[in-house]
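Trainee: Dropping a prediction and its sequence here:
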Amino acid sequence: MMKLKVIGILFLTLMLTACLYPDDQKVDHQPTNDEQLEEVQQAVHQYKEQNNGLLPIKNRDQDTPVYIKYPIDFNTLKEANIMGQPPANSYERGGAYSYVIVDPEGEAAVKVSDVRVNQQLRSINYDINLYRNKNLYPPYGDMIFKNYFELDHDSLEEKEPLKVKSPYTRDELDVIINVDGQPLVDYRPDVYKLLEEQGISEYDGDLRDLLVEEYPMVPSYSPPMVLEDGEIIFKEHETETNE
């Protein structure tokens, strides 16, 4: 009888612990924070200074999307005795974020890419390729801008449009495809919200840079965007890969 009581207490303790730490607060769901970013940023700068400007990054193909083209190689930092373990929320430790470098020729700023979004797109890309193998063309929906289309979810036998959760606002964002049939995230709602919050009516250059400046996350797998007459327009598509 006493053994059953002990088991019951242990079970109750585990249940209470689970309630105290819901899914969105577990390590792999924790958002990045300034301390983690600063720690990695200092490690990158130290490595760069000690290695004649070289960066501790993994090799990626030229076609890799620009914001995830320079992932940080934590093994290199560890071997150089600059940094021990990667941050707790990093992909290398089972977390939700891949640490990357943007502007490698200049500031070499450390940011993170939401791996959950990348994994969703990889799954969608698999379905697109299955459809293309049967039909010889991607599941194009209505054209949004030149070379960009809505994703025809009916063709993919999806009951509802495919969406991903924004790493910035946690709102649902549409998945679109470019002329090559590759899935991308439509970050326009996030950018419109940011433009409104900051009172920006004119902006020269790629609006994705505005997201990178404002947030620690990068808009991986997204089309270049510019502001024209108050409207966000997708630029001529980049080559994007979901490898």
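Mentor: Everything's here; your move.
Trainee: From here on, just use CA atoms for contacts and neighbour counts.
Mentor: Noted.
Trainee: separation between M225 and P56?
Mentor: 29 Å (C-alpha to C-alpha, to the nearest Å).
Trainee: what about versus this one:
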Amino acid sequence: MSALLFLTFSLSGCLYPNKEEGRSTVNYRESVKRIQSAVDDYKQEEGVLPIINAEITTPRYEKFRIDLDMLNKKGYVDDIPATAFEKGGSAYFLILNEESNPTVKVMDLETVQKVNDVQLQVTRFKSAHGGGLPVGEEIYPGLYSIDSKKAGTATIKLSSVYSGQEIPFIMDKNGNVYVDYVFDIMTVINKNGGPQKQTADLRLDLELASYYVPVKSLPYLWINEQPVPQAPN
């Protein structure tokens, strides 16, 4: 983990270079700007946010999905961005900070799908081995790497939406799968000269640095000068 202190991935201010290693990128700047304006106008005129209802247990980075179809039908946006799921794209547009400062962000569906693919394999392994898990090493307290040979996930690779670098999947003691954003978080922290708030969830640093949300992740705390994901209780 100490090696993280020396990582210096090349990230622009909005984290959208024209080309990233391992995956193509989409510039969401104009789409987010346009949808943010529509959300602001809708909230001012209607008194509520244009969101699709979600279960209370839905994770924060998946919860408040914007109802783009409704915004389009009511004339708040001329058309729905081609990158949106509603138009066959690979992203949901979400709202964060819904009570204090509603902010439009992007949820990458490729990341979600690959986590779901790994989760399916881990669940199959667990069912076939009496509750046992395809555990690799314990890389954080209560969190483990996944033995890809045992799980049958060796061909499932995930490139970060932030850096384009390949990033790993991790698993808790119950077999729940997450993305490990530690490298991306450390990169932003290095660039900023330190975390925004040392006592806060460090995913906030990624929120502020990019249009993307760190979907399928755990909270990260700053411990011994490093970001450490926190296993569920």
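Mentor: On my side now, so go ahead. Note that this is a predicted model, so its numbers are computed, not measured.
Trainee: can you pull out the helices in the first structure?
Mentor: 2-20, 34-50, 74-79, 115-135, 188-198, 208-214 (DSSP state H).
Trainee: Just put those in a markdown table and tack on mean neighbour count and distance to I101 of the first structure.
Mentor: Output for the helices of the first structure, formatted as a markdown table (neighbours: other C-alpha atoms under 10 Å; distance: least, C-alpha to C-alpha, whole Å):
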| stretch | mean neighbour count | distance to I101 of the first structure |
| --- | --- | --- |
| helix 2-20 | 11 | 35 |
| helix 34-50 | 16 | 9 |
| helix 74-79 | 17 | 12 |
| helix 115-135 | 16 | 15 |
| helix 188-198 | 14 | 21 |
| helix 208-214 | 15 | 11 |
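Trainee: buried stuff in stretch 140-154 of the second structure?
Mentor: Residues L143, Y144, S145, I146, D147, S148, A151, G152, T153 are the ones in stretch 140-154 of the second structure that count as buried (16 or more other C-alpha atoms under 10 Å).
Trainee: which other residues reach it?
Mentor: Stretch 140-154 of the second structure has contacts (C-alpha atoms under 8 Å, 6 or more residues apart in numbering) with 118, 121-122, 125, 134-139, 168-173, 228-231.
Trainee: G152 of the second structure matches what in the first structure?
Mentor: When the first structure is aligned by TM-score structural alignment, G152 of the second structure is paired with E157.
Trainee: no wait, E45 of the second structure
Mentor: In the first structure, E45 of the second structure lands on Q50 (TM-score structural alignment).
Trainee: now do D108 of the second structure
Mentor: Under the alignment (TM-score structural alignment), D108 of the second structure pairs with D114 of the first structure.
Trainee: residue range for stretch 8-17 of the first structure in the second structure?
Mentor: Going by TM-score structural alignment: stretch 8-17 of the first structure matches no residues.
Trainee: And the match of E45 of the second structure, how far from F74 of the first structure?
Mentor: 16 Å.
Trainee: Same question for R116 of the first structure.
Mentor: For R116 of the first structure, the distance to F74 of the first structure equals 20 Å [C-alpha to C-alpha].
Trainee: Next: K3 of the first structure.
Mentor: Noted for K3 of the first structure: a distance of 46 Å to F74 of the first structure, by C-alpha to C-alpha.
Trainee: One more: S98 of the first structure?
Mentor: From S98 of the first structure to F74 of the first structure the distance is 11 Å (C-alpha to C-alpha).
Trainee: Please apply the same query to V40 of the first structure.
Mentor: Note on V40 of the first structure: its distance to F74 of the first structure, by C-alpha to C-alpha, is 9 Å.
Trainee: okay, and the common contacts of these two?
Mentor: Counting by C-alpha under 8 Å, 6+ apart, V40 of the first structure and F74 have no shared contacts at all.
Trainee: got the contact list for the match of E45 of the second structure?
Mentor: Applying C-alpha under 8 Å, 6+ apart, no residues contact Q50 of the first structure.
Trainee: Surely V118 of the second structure and I156 touch.
Mentor: Yes - V118 of the second structure lies in contact with I156 (C-alpha atoms under 8 Å); the separation is 7.4 Å.
Trainee: which position in the second structure aligns with Q36 of the first structure?
Mentor: Aligned partner of Q36 of the first structure by TM-score structural alignment: S31.
Trainee: burial of the residue nearest to its match when sequence neighbours are not counted, as a residue count?
Mentor: Excluding its sequence neighbours, the residue lying closest to S31 of the second structure (C-alpha to C-alpha, 6 or more residues apart in numbering) is P81, at 6.3 Å. P81 of the second structure: 21 surrounding residues under other C-alpha atoms under 10 Å.
Trainee: Just want to check the distance between the residue mapped onto P81 of the second structure from the first structure and S98 of the first structure.
Mentor: When the first structure is aligned by TM-score structural alignment, P81 of the second structure is paired with P87. Distance of P87 of the first structure to S98 of the first structure, given as C-alpha to C-alpha: 10 Å.
Trainee: and if you look at K69 of the first structure?
Mentor: Plainly put, K69 of the first structure is 11 Å away from S98 of the first structure if you go by C-alpha to C-alpha.
Trainee: and if you look at D171 of the first structure?
Mentor: From D171 of the first structure across to S98 of the first structure, the span is 21 Å (C-alpha to C-alpha).
Trainee: which of these two has more neighbours?
Mentor: S98 (19 against 13).
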